[in-house]
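Engineer: need coordinates for the following:
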Amino acid sequence: MKKKMNVEDSVGSVLAYDLTKIVPGEFKGAAFRKGHIIRPEDVEAMKKMGKYHIYAIELGEDEMHENEASQFIAERVTGDGISFTEPNEGKVSLVSKHRGVLKINVEALEEVNDIDMVIFSTMHNNSLVEEGTTVAGTRIIPLTIKSEYLEKLRDLEEKYGKIIEVVPLEKLNCGIVVTGTEVFEGLITDKFGPVLEQKIRELGGNYLETRFSRDDVESIKTELDYFLKNGADLVLVSGGMSVDADDVTPIAIRETVDEVVSYGSPVLPGAMFMMGYRGDATVLGIPACGMFHRITVLDLVLPRVFIGEKMSRRDISKLGHGGLCLGCKVCTYPVCPFGK
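Structural biologist: Next up, the predicted model:
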């Protein structure tokens, strides 16, 4: 039970929650912590913060304080690759333990937020995050909450398991096949391979080599087989993905893999993208946009490949929501709507 008190009458009382002090541009944090025994000298300081009344509280057996409640929520939802902070001003932050891809059960997240007086906020699902990134935060709205509300979280945990985790990147063996007779014959210098090599290295992949092929189905298949028979986990095939007469890369990929997940993606740039699997290996056909645009469908898919996720046609279809790059003059990806 909480009791509202005039701050001048509160000396000797136990503060039931953190009191936040804000100095614009300098400081925002707890000036007085929950559990603090109010002293005479505190009264003037609280008034300067605009706190003329405070809450002292006596918890009933069926009540939980905001700090304990936020920690309880975090314990119910947090999976592998994430730690959580001590409660601060009623909030607990979830922090990534390592670099990886943030995976969230969005349906379960919505059910958590359907619980009255409980909030759980996250970054977007499938975000690539660095070690130490705050990926989520949780708290309750009031100062205290009836335990019966939080018990619903136990039911959700039993139904879904942990609903948020950070899956670490794997060190994949990656090869590149650059198609184009004009490149193969040395008429022009390849500019595509280095772009793809950089993306592999940025994700910590083991870059094998770049091989070149004419715009010929059998030649492309030969280079794909070379990598796949020599332990490649991922092969990126650049160019020749459109409907031009010389563009035969999709045919070669289709005849090489066991399963074509998708030819075409609802992402711009990246419409002519192709994905397939042979055994556990992934083959990606990258359209020419991947050479000219800094960010394309490849940047949405590649981190998920690097955590060993085997994407489905439905996964590709879902990329259409948020799949339109706005082509900003100054690119701020991933801090933008693309892929969200």
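
Engineer: contacts, neighbours, all on C-alpha from now
Structural biologist: OK.

Engineer: tell me the buried residues in stretch 5-24?
Structural biologist: Across stretch 5-24, burial judged by 16 or more other Cα atoms under 10 Å covers 7-8, 10-11, 13-21.

Engineer: to compare against the first, here's the next sequence to fold:
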Amino acid sequence: MEIRQLPVAQAVGHILVHHQTGPDGRKVLKKGRVLTGDDVAVLQSLGREAVVVAVLAEDDLPENEAARRLAGVVAGPHLVASKPVGGRVNFFADTPGLLKVNIDGLLAFNDHDGITLATRLHNTVLTPKMQAATLKIIPYAIPRSAVEAAAGTARQFAPLVTVRPFTRRRVVLLTTGSEQARESVVNGFTPALSARMARYGAALVQGPHTTEDVSAIADAIHQAAAQAAEMVIIAGETSIMDRDDIVPQAIRAAGGVVEHFGVPAEPGNLLLLAYLGDLPIVGAPGCARSKKFNVVDRVLPRLVAGERLTRRDLLALGHGGLLRGEDGLEG
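Structural biologist: The predicted structure is shown next:
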């Protein structure tokens, strides 16, 4: 494709590069249109003698065709592509889930000149019809070879973007503390956690309240597992303060393994993650009471989506782990 300034009479069949305005300042011809004989008459009536146009080479693909072809290879399951308009295709989630982005692949794809793919952040929670990404062809046309090369990169890293649906539906909340604190603990944690689970398509089920006792908490974990819990959250009158505190002792007594305690995120340093077989158990920090964005918003959706997070996954939260001021559930 070449950008040329041509006499108006020679511009028919070429793409208008810039908006054209009339004497009143309003647009009479919009950029990006293929000029017709009628358009030439309009330009001549405005006193234009020459106009800047894009002249396509024989092997060029128009922007919308290039966008359409690439849209078919960049997106994985559960993403719906819009019709290409102005060289742009938008992608929308068709199910609740987590956006998964191949970050290295995205960088390699965007390294192809004239082709761009912008996404929301990796692990963003998506709801149906929420936009996840946008593909834009920058010029009005692009060589077929460039499109084929970008498509090859997309296939190499496939999928560049996809949605991992939420799969865990039953999440049991166990609360601990004194009997006098039962109502405060239950009412303190339930509303915000219930709202989060609803966003992920899961239900928060109220489990038993126990004293801070190893055997009692271990029994409550076994009870939750026996009642088909797909994830357990333990929230207490006081947050877990040490890897050998009562709750982690109880998890080990129940046969579970503590994956990690103490994460590089604020609010939420005191989060614990453990597993009883394949059953994830989260020791909730006090900030889980809040609807404001905090560490549980980085951890819970990934667990509900069926990921088995590791110690390394939690350590990686340190990059971007200062979460104060992030948007939460409010509003």
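
Engineer: TM-score for this pair?
Structural biologist: After superposition, the two chains reach a TM-score (TM-score structural alignment, normalised by the length of the second structure) of 0.83; 324 aligned residues with a Cα RMSD of 3.5 Å.

Engineer: about what we covered before: out of the buried residues of stretch 5-24 of the first structure, flag the one nearest to residue 47 of the first structure.
Structural biologist: residue 7 (8.0 Å; Cα to Cα).

Engineer: do you know how far the closest one is from residue 143 of the first structure?
Structural biologist: Between residue 7 of the first structure and residue 143 of the first structure the computed distance is 18 Å (Cα to Cα, to the nearest Å).

Engineer: what's the answer for residue 90 of the first structure, then?
Structural biologist: 8 Å.

Engineer: out of those two, which sits in the more crowded spot?
Structural biologist: residue 90 (23 against 17; other Cα atoms under 10 Å).

Engineer: with adjacent residues omitted, what lies nearest to the more buried one?
Structural biologist: residue 67 (4.6 Å; Cα to Cα, 6 or more residues apart in numbering).

Engineer: tell me how many other residues surround residue 149 of the second structure.
Structural biologist: The number of residues packed near residue 149 of the second structure is 13, by other Cα under 10 Å.

Engineer: now the corresponding residue of the first structure for it: closest residue in space that isn't a chain neighbour?
Structural biologist: Matched by TM-score structural alignment, residue 149 of the second structure corresponds to residue 152 in the first structure. Nearest non-adjacent residue to residue 152 of the first structure, counting by Cα to Cα, 6+ apart: residue 115, 7.6 Å away.

Engineer: what does stretch 125-141 of the first structure correspond to over in the second structure?
Structural biologist: With TM-score structural alignment as the criterion, stretch 125-141 of the first structure aligns to 122-138.

Engineer: other residues contacting that stretch?
Structural biologist: Contact partners of stretch 122-138 of the second structure, identified using Cα atoms under 8 Å, 6 or more residues apart in numbering, comprise 63-64, 66-67, 71, 79, 87-101, 103, 114-120, 161, 199-200, 301-302.

Engineer: endpoints of it, how far apart?
Structural biologist: Stretch 122-138 of the second structure: ends 24 Å apart by Cα to Cα.

Engineer: show me what counts as buried in that stretch.
Structural biologist: Result for stretch 122-138 of the second structure [16+ other Cα under 10 Å]: buried residues 123-127, 131-138.

Engineer: have a look at how far, on average, the lengthiest helix in the second structure is from the first structure.
Structural biologist: Of all segments of type helix in the second structure, defined using DSSP state H, the longest is helix 182-199. Helix 182-199 of the second structure differs from its equivalent in the first structure by a mean of 4.3 Å after superposition (mean Cα distance after the TM-score superposition for the first structure).

Engineer: the next helix-or-strand element following that helix corresponds to what range in the first structure?
Structural biologist: Going down the chain from helix 182-199 of the second structure, the next helix or strand is strand 203-210, by DSSP states H and E. Alignment of strand 203-210 of the second structure against the first structure: residues 206-213, by TM-score structural alignment.

Engineer: what's the average distance of that stretch to the second structure?
Structural biologist: Mean deviation for stretch 206-213 of the first structure: 2.0 Å (mean Cα distance after the TM-score superposition for the first structure).
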